[in-house]
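> Dropping the sequence and predicted coords here.
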Amino acid sequence: MQVQKTLQDLSNRINALPQGIAGLHAVYHFVLSGEEGGTYEVVFADNQADYTMGVTREAGCKVELSDKDFIKLVEGRLNPTVAFVTGKLKISGEMGLSFKLQTILHHYQSQK
């Protein structure tokens, strides 16, 4: 349940202070391996963030990594560039959205 708690905490921070996602309309799929593996969908629209387990829409960006590395990424304990280069993180889809995700995560890591 740590992945869902991490997503809920992130969503709460974003929805409380949505200026970090202002104007963004994007769908991300996080395909996680490990004990809490599965596909988690995060939607940014109308200055709000929402997540769900499973796929309901087509994603602009798909991110694949382990559940443990996902938590580290969201918490700022995993450098996304290093994780990508070393193969811990795989990205497909619109690369611009992957860079935007990195900006969003960095913004809300400082909002804890």
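Okay, I see it. On a predicted model such as this, the values are computed, not experimentally measured, just so you know. Numbers count the residues shown, from 1 in each chain.

> Please count neighbours and contacts with C-alpha atoms only from this point.
OK.

> Do a quick rundown of the helices in this protein.
Using DSSP state H, the helices of the chain run over residues 2-16, 67-75, 80-85, 95-109.

> Out of those, which one sits most buried?
Comparing the helices of the chain by mean neighbour count (mean count of other C-alpha atoms under 10 Å), helix 67-75 ranks first with a mean of 19.

> How much space separates the residue found closest to Ser66 once you drop the neighbours it is linked to in the chain from Gln109?
Ranked by C-alpha to C-alpha, 6 or more residues apart in numbering and with sequence neighbours excluded, the top spatial neighbour of Ser66 is Ser33, at 4.5 Å. To Gln109, Ser33 is 23 Å away according to C-alpha to C-alpha, to the nearest Å.

> How about the residue in the chain that sits furthest from its center?
The outermost residue of the chain, judged against the average C-alpha position, is Thr86 (18.9 Å), by C-alpha atoms, centre = their mean.

> Okay, one more to line up with it:
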Amino acid sequence: MSVEQTIANLLEKINSNPHGIEGMTAVYHFQLSGADGGTYQVKIENSRATYTKEATEEAGCTLELSDENFIKLVHGKLNPTTAFMMGKLKIKGAMGLSLTLQTILQTYQS
């Protein structure tokens, strides 16, 4: 599964049942390395999540990791704390938003 498919599937779950993002406003950037790399932006606003394959707004939190590790993270197969401690995941910006993202991912994992 590609990064874009992974994000699209996640956002479909979030938008069909937005209880996990209600009242939240945030912009995340995922700077990914690898074959499916690039910068992906996810914006959460008005109980809706959208994404673009470029950074169009300033992020409150930026996560840097490989495309493979991103897919594992979204599917719950990569512990974000362990990945951070091992240098597989770098976080810039608001650490609180990264913790909120972890909660969102856990809420919508398949």
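Happy to help now that I have it. Everything numeric in this text was worked out from a predicted model, so none of it was measured.

> How close are the two chains, by TM-score?
For these two chains in superposition, a TM-score of 0.98 is obtained (TM-score structural alignment, normalised by the length of the second structure); 110 aligned residues with a C-alpha RMSD of 0.8 Å.

> Now render the helices of the first structure as CSV, adding distance to Cys61 of the first structure.
Rendered in CSV, the data for the helices of the first structure read as follows (distance: least, C-alpha to C-alpha, whole Å):
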stretch, distance to Cys61 of the first structure
helix 2-16, 17
helix 67-75, 15
helix 80-85, 14
helix 95-109, 6
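
> just so I know, which of these lies nearest Val55 of the first structure?
Go through these one by one with C-alpha to C-alpha and the one that ends up closest to Val55 of the first structure is helix 2-16, at 15.1 Å.

> centre of the chain versus the closest one, how much separation?
Once both centres are worked out by C-alpha atoms, centre = their mean, to the nearest Å, helix 2-16 of the first structure turns out to sit 10 Å from its chain's centre.

> give me the stretch of the second structure that that helix matches.
Counting by TM-score structural alignment, helix 2-16 of the first structure lines up with residues 2-16 of the second structure.

> what residues does that stretch touch?
Under the contact criterion C-alpha atoms under 8 Å, 6 or more residues apart in numbering, stretch 2-16 of the second structure has outside partners 20-21, 36, 47-51, 67, 70-71, 74, 108-109.

> Among those residues, which one lies nearest to Ala94 of the second structure?
Proximity of these to Ala94 of the second structure, judged by C-alpha to C-alpha, is greatest for Ile21, which lies at 17.0 Å.

> for the closest residue to that closest one other than its chain neighbours, what are its contacts?
Once its chain neighbours are removed from consideration, Ile21 of the second structure has its nearest residue in Ser47; the separation is 5.8 Å (C-alpha to C-alpha, 6+ apart). With contacts defined as C-alpha under 8 Å, 6+ apart, Ser47 of the second structure is in contact with Asn15, Pro18, His19, Ile21, Glu22, Gly23, Met24.

> Test my guess that the fifth one contacts Asn46.
Read that as Glu22 of the second structure. Yes - Glu22 of the second structure is within contact range of Asn46, at 7.3 Å (criterion: C-alpha atoms under 8 Å).

> Return the residue of the second structure aligned against Leu73 of the first structure.
Structural alignment (TM-score structural alignment) places Leu73 of the first structure against Leu73 in the second structure.

> hmm, back to that, which one, of the helices of the first structure, ends up nearest to Val42 of the first structure?
Evaluated over the helices of the first structure, closeness to Val42 of the first structure peaks at helix 2-16, with 8.6 Å, by C-alpha to C-alpha.
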